[in-house]
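Visitor: here is my input, please return the structure:
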Amino acid sequence: MELWSSFWDWFWFFLWMFAYVAYLWVLISIVIDLFRDRELNGWWKAVWIVFLVFVPFLTGLVYLIARGRGMAERSVRQQQEFKEDTDEYIRSVSFASPSDEIAKAKGLRDQGVITDGEYEALKAKALGNRF
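Guide: Alright, predicted model coming up:
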């Protein structure tokens, strides 16, 4: 009998592959959480890593039970920090105040780079008016 001859052979193969990938995902998440935790001593991090290497399934299970809530809280806190940083960056590069835009347009007009009509159009745009 050939190994891949039936549907169930494929089914079990993909089921076990899914379980293996999920297991690896949990181990990687634990390692990331260990290094994200600023309250945990470096020696304790080393102990967790050693146990993850030599007894990975049991250590992963114990870690998720003992430190799962903190793991979730650190993850949420990091996501919030990323969102705040992203929002701050977007605000800093996307919107200038209308007075800044008008001042820039006035400087360009004074230098002769733009005409009075273009200055008025930029001013109206900065103030949110349609022209």
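Visitor: please make it C-alpha for all contacts and neighbour counts, starting now.
Guide: Noted.
Visitor: give the burial count for W12, as a bare number.
Guide: W12: 11 surrounding residues under other C-alpha atoms under 10 Å.
Visitor: check which helix or strand covers it.
Guide: helix 7-36 (DSSP states H and E).
Visitor: tell me the helix or strand right after that helix.
Guide: Once the chain leaves helix 7-36, the next helix or strand it forms, by DSSP H and E, is helix 42-54.
Visitor: now that next one: buried residues?
Guide: Using 16 or more other C-alpha atoms under 10 Å as the test for burial, helix 42-54 gives K45, W48, I49, L52.
Visitor: which SSE is E120 in?
Guide: Using DSSP H and E, E120 maps to helix 116-126.
Visitor: run the chain-centre distance for that helix.
Guide: Chain-centre distance of helix 116-126: 39 Å, with C-alpha atoms, centre = their mean, to the nearest Å.
Visitor: the helix holding W12 to helix 42-54, inter-axis angle?
Guide: With axes from the mean of the first three to the mean of the last three C-alpha atoms, to 10 degrees applied, the angle from helix 7-36 to helix 42-54 works out at 170 degrees.
Visitor: elements contacting helix 7-36?
Guide: With contacts taken as 3 or more C-alpha pairs under 8 Å, 6 or more residues apart in numbering; DSSP states H and E, helix 7-36 sits against helix 42-54, helix 56-94.
Visitor: so for W8, which of these sits nearest?
Guide: Nearest of those to W8, taken as C-alpha to C-alpha: helix 56-94 at 26.6 Å.
Visitor: point out the other helices and strands that the closest one packs with.
Guide: Under the contact criterion of 3+ C-alpha pairs under 8 Å, 6+ apart, helix 56-94 touches helix 7-36, helix 42-54.
Visitor: before we go on, could you also do this sequence so I can check it against the first one:
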Amino acid sequence: MSGYPLLDLFLTMLWFFLWVLWLVLLFRVFGDLFRDDELSGWAKTGWTIFVCVLPFLGVLIYLIARGRGMGDREYQRARQRDQAFRAYVRDAAADVPRPNGSGDGALARLTRLRDHGDLTEEEYQRARAKLVAI
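Guide: The predicted structure follows:
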């Protein structure tokens, strides 16, 4: 017979998982707090002190006061990351030569640069000749 009953083991596991949950929530609050561009430095300092001095009450009040905005801000950051990734993929795909050897994306970009006035006609013809030779 063991001196640590099964119910005590379950309660210990419950407290351990609640403690891990609490740490995850605390880091999530700090992450949201320091990523928010709308808050001033003084507001971030105030929230940080409040959460550090009274952690349970501070986090609960933070979630009540700013919890809805946490999801909205995370959604906006995810959308911005997605748009940046898509733009990167489009730009990278435009620079890749086509399988049949034509550089359609690069040629279109050269034409736009010439039409915009960033390239002279001679520079355009030299770059075009290089692309056509590929």
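Visitor: could you dump the helices and strands packed on helix 56-94 of structure 1 to JSON lines with distance to E118 of structure 1?
Guide: Shown next, in JSON lines, are these (distance: least, C-alpha to C-alpha, whole Å):
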{"stretch": "helix 7-36", "distance to E118 of structure 1": "52"}
{"stretch": "helix 42-54", "distance to E118 of structure 1": "62"}
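Visitor: S97 of structure 1: which of those is closest?
Guide: Nearest to S97 of structure 1, of the helices and strands packed on helix 56-94 of structure 1 and by C-alpha to C-alpha, is helix 7-36 at 37.5 Å.
Visitor: start and end residues in structure 2 for the closest one, please.
Guide: Counting by TM-score structural alignment, helix 7-36 of structure 1 lines up with residues 6-35 of structure 2.
Visitor: now do stretch 63-77 of structure 1
Guide: Residue span in structure 2 matched to stretch 63-77 of structure 1, by TM-score structural alignment: 62-76.
Visitor: post-alignment, that stretch versus structure 1, mean distance?
Guide: Mean deviation of stretch 62-76 of structure 2 relative to structure 1 after superposition (mean C-alpha distance after the TM-score superposition for structure 1): 0.7 Å.
Visitor: picking up where we left off before, could the helices and strands packed on helix 7-36 of structure 1 go into TSV alongside distance to L27 of structure 1?
Guide: Output for the helices and strands packed on helix 7-36 of structure 1, formatted as TSV (distance: least, C-alpha to C-alpha, whole Å):
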stretch	distance to L27 of structure 1
helix 42-54	8
helix 56-94	7
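Visitor: how near is R109 of structure 1 to V50 of structure 1?
Guide: Applying C-alpha to C-alpha, to the nearest Å, the value for R109 of structure 1 to V50 of structure 1 is 68 Å.
Visitor: and P56 of structure 1, by the same measure?
Guide: The value you get for P56 of structure 1 to V50 of structure 1, if C-alpha to C-alpha is used, is 9 Å.
Visitor: cool, and A72 of structure 1?
Guide: 22 Å.
Visitor: what about R79 of structure 2, neighbour count?
Guide: Neighbour tally, R79 of structure 2, other C-alpha under 10 Å: 12.
Visitor: OK, contacts around L122 of structure 1?
Guide: E101, I102, A105 (C-alpha atoms under 8 Å, 6 or more residues apart in numbering).
Visitor: just the buried subset of these, please.
Guide: By 16+ other C-alpha under 10 Å, these give E101, I102, A105 as buried.
Visitor: which one of the residues you listed is nearest S29 of structure 1?
Guide: Taking C-alpha to C-alpha as the measure, S29 of structure 1 lies nearest E101 of these, at 46.1 Å.
Visitor: hmm, K125 and the closest one touching each other?
Guide: No: using C-alpha atoms under 8 Å, E101 of structure 1 is not in contact with K125, being 9.2 Å away.
Visitor: L108 of structure 1: neighbour count?
Guide: Using other C-alpha under 10 Å, L108 of structure 1 is surrounded by 15 other residues.
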